[in-house]
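>>> any chance you can model this:
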Amino acid sequence: MALDLTQSPPENLAELFPVPVKTVCLEIGFGGSEHLIHRARENPEIGFIGCEPFSSGIIKAVTSIEEHGLKNIRLYDDDAGKLLDWLPAASLDMAYQLYPDPWPKKKHWKRRFVNQINLTRIARALKPGCEYRFASDIDTYVDWTLSHCRKHPAFEWADESATDWRTPWHNWPGTRYERKAHREGRVGRYLTFLRAADMKS
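I've put the predicted structure just below:
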C-alpha cells in the first residue's frame, strides 16, 4: 500500500494501483481515514492517495483497507510536501484537506500547511481546471486559507454564494473532527478552489 518515493513516479498515476482507475485524488492528512475509506468504497473507479504522518492514522487506514478489500488506495506516511514534490506535474484530478490541524494560537500560524509554498506544490500537481478542497471549523483558518488561495495566481475560488461554502460536498460522510466540532458548537466551512488553466498575474 505504501508509496516508495525513492522510485520515480509513473507519468500516469493510475499505474500506481493494481486495479484500473480513471482518475486519481489526494487526501492530505486523512486522520482516522473515515473519509478516505468512504470515498474509496463508493468510487472503485477512482484511485486515492492518502497522506498521513501519524502512525495511529496509518494503522486505522490499513486495518480498514484490509477489512474492505480495497485495491484503489495507496498510502504515504511522511510530510505531504515531499509527496507533492514527487508527483508528476498535472497528474492529480483532485486534492483536498479536511479539518487539518488549525494551529489556533497566532504565534503558531506559520506552521499551518496552507501557505504559498505548499499551494504552489498543490497547483503544480493538479491538472488545470481541477479542484482543491478545504474544510475547517476554525474561522481564522478558513479566513487564512481563503486569503492565501485568492492571492495565489494558480487558484480561483469556485464558490458563488454563502450556501456553497456552508454546504458540504455531495454525499459528504463527515469526519470525526467535524463531529467533535459540532458537539462543541462550531460549524464547518467548505471551500472549493479551481486550478486555473493559466497562471493569473
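>>> C-alpha from now on. contacts and neighbour counts both.
Fine.
>>> flag every buried residue along stretch 114-133.
Within stretch 114-133, the residues scored as buried using 16 or more other Cα atoms under 10 Å are 114-115, 118-133.
>>> before we go on, could you also do this sequence so I can check it against the first one:
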Amino acid sequence: MTDRTHKSGAPWRNFHGRIHGKTLNRRQQDMLETDLGHFSPGPVSWEENPDRTPLDLAGLFPGKDEIWLEIGFGGGEHMVAMAARYPGIGLIGAEPYVNGVAQLLGKIREAEVQNLAIHAGDVRDLFDVIPDGSIAKAFLNYPDPWPKARHHKRRFVTPQYLEPLMRVLAPGAEFRVATDIEDYVRQTIEEVPAAGFARVDHPMDEAWSDWPSTRYEQKALREGRPPHYLTWQKPVD
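So this is what the prediction gives:
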C-alpha cells in the first residue's frame, strides 16, 4: 500500500485483474445499460462519494434480516443461487470484470431475484463505504490464484483486503473461502488468522450444506484439482 492519491482524493490502489474480456453481445450491453443501475448499492466511487459517506444498507435492503457480501462473484451463479435460497437476506456482490457482471445480470433476469446489489468494481472501494460491523457473512469463491510466487501479494488473502473485510464484518460473522489451489489454501491458513479470524471446525474437503457448485469448481474437478472449503469467523469478543 502507498500514501499516493489520485486527484479525486482516492488512494492509489494498483489493480491487476481483468476488467474486460471478449466483446459483449447486444443483449449483454443492453443489460449493463438498463439493469445495472437498478442494482446499485449506492454511491461507491470516489467521484460520486468523495467524503466516503457510509452506504445506507437498511434503505437498500428494507426489512432484510442480514446483509451478506460476495467478493469477486465471477459469472454470478453462486450469488444468484444464494439470493434465491435466502430471500430474507440482502446480498451485495463486487466484481470488476465487466463480462462477469453482464453474465450475472442475465442470471438475475432468469431467476427473477431482487434481493441483490452489484458493485461493478474493486471491492476495496466498496469496503470504504460499507458501515463497520454490518456484514453477517462473506464469500470468496475460487478467487484469482495468482500462481507465481512474486504475485502472491496480489491475492485477496493478504492484509490489504483482510483488514477492511474484518472491519465491515459483524461480530460472529462467517467468512467462507472456496478454492482448488493448494498454495492458496496454505496462504489462507497463514494469513486469515493473522488478520484476527478464528477457524471454524469444518472439513476442508466437504462442501457447505447450501453450496451450489459453480462452473469454476466443475472445471477444477474435470482437471483433477479437488476443491477445498475453508470457514472462518470474526470473533464475538
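>>> if we can go back for a sec, so which of the buried residues of stretch 114-133 of the first structure are in helices?
Residues of these located in helices (DSSP state H): 118-125.
>>> can you name the two of the residues you listed that are farthest apart?
Pairwise distances across these (Cα to Cα) peak at 10.7 Å, for the pair Asn118 and Ala125.
>>> can you pull out the strands in the second structure?
Per DSSP state E, the second structure carries strands over the ranges 66-71, 89-94, 116-119, 135-141, 169-179, 198-199, 228-233.
>>> the fourth one maps to which residues in the first structure?
Residues 92-98 of the first structure are matched to strand 135-141 of the second structure when aligned by TM-score structural alignment.
>>> and that stretch, how far from the second structure on average?
Comparison of stretch 92-98 of the first structure with the second structure after fitting gives an average deviation of 0.6 Å (mean Cα distance after the TM-score superposition for the first structure).
>>> identify the residues contacting that stretch?
13, 23-30, 122, 125-127, 130-136 (Cα atoms under 8 Å, 6 or more residues apart in numbering).
>>> ok, now stretch 186-193 of the second structure?
With Cα under 8 Å, 6+ apart, stretch 186-193 of the second structure has contacts from 157-159, 162, 199.
>>> please apply the same query to stretch 25-43 of the first structure.
46-54, 56-58, 60-61, 64-65, 68, 70, 72-73, 80, 92-98, 100, 173-176.
>>> and those residues, which are buried?
For those, buried by 16+ other Cα under 10 Å: 46-53, 57-58, 61, 64-65, 70, 72-73, 80, 92-98, 100, 175.
>>> coming back round to it: any idea which of the strands of the second structure gets closest to Arg26 of the second structure?
Of the strands of the second structure, nearest to Arg26 of the second structure by Cα to Cα is strand 116-119, at 20.4 Å.
>>> what range in the first structure matches that closest one?
Residues 73-76 of the first structure are where strand 116-119 of the second structure lands when matched by TM-score structural alignment.
>>> mean shift of the matching stretch relative to the second structure?
Looks like 0.2 Å for stretch 73-76 of the first structure (mean Cα distance after the TM-score superposition for the first structure).
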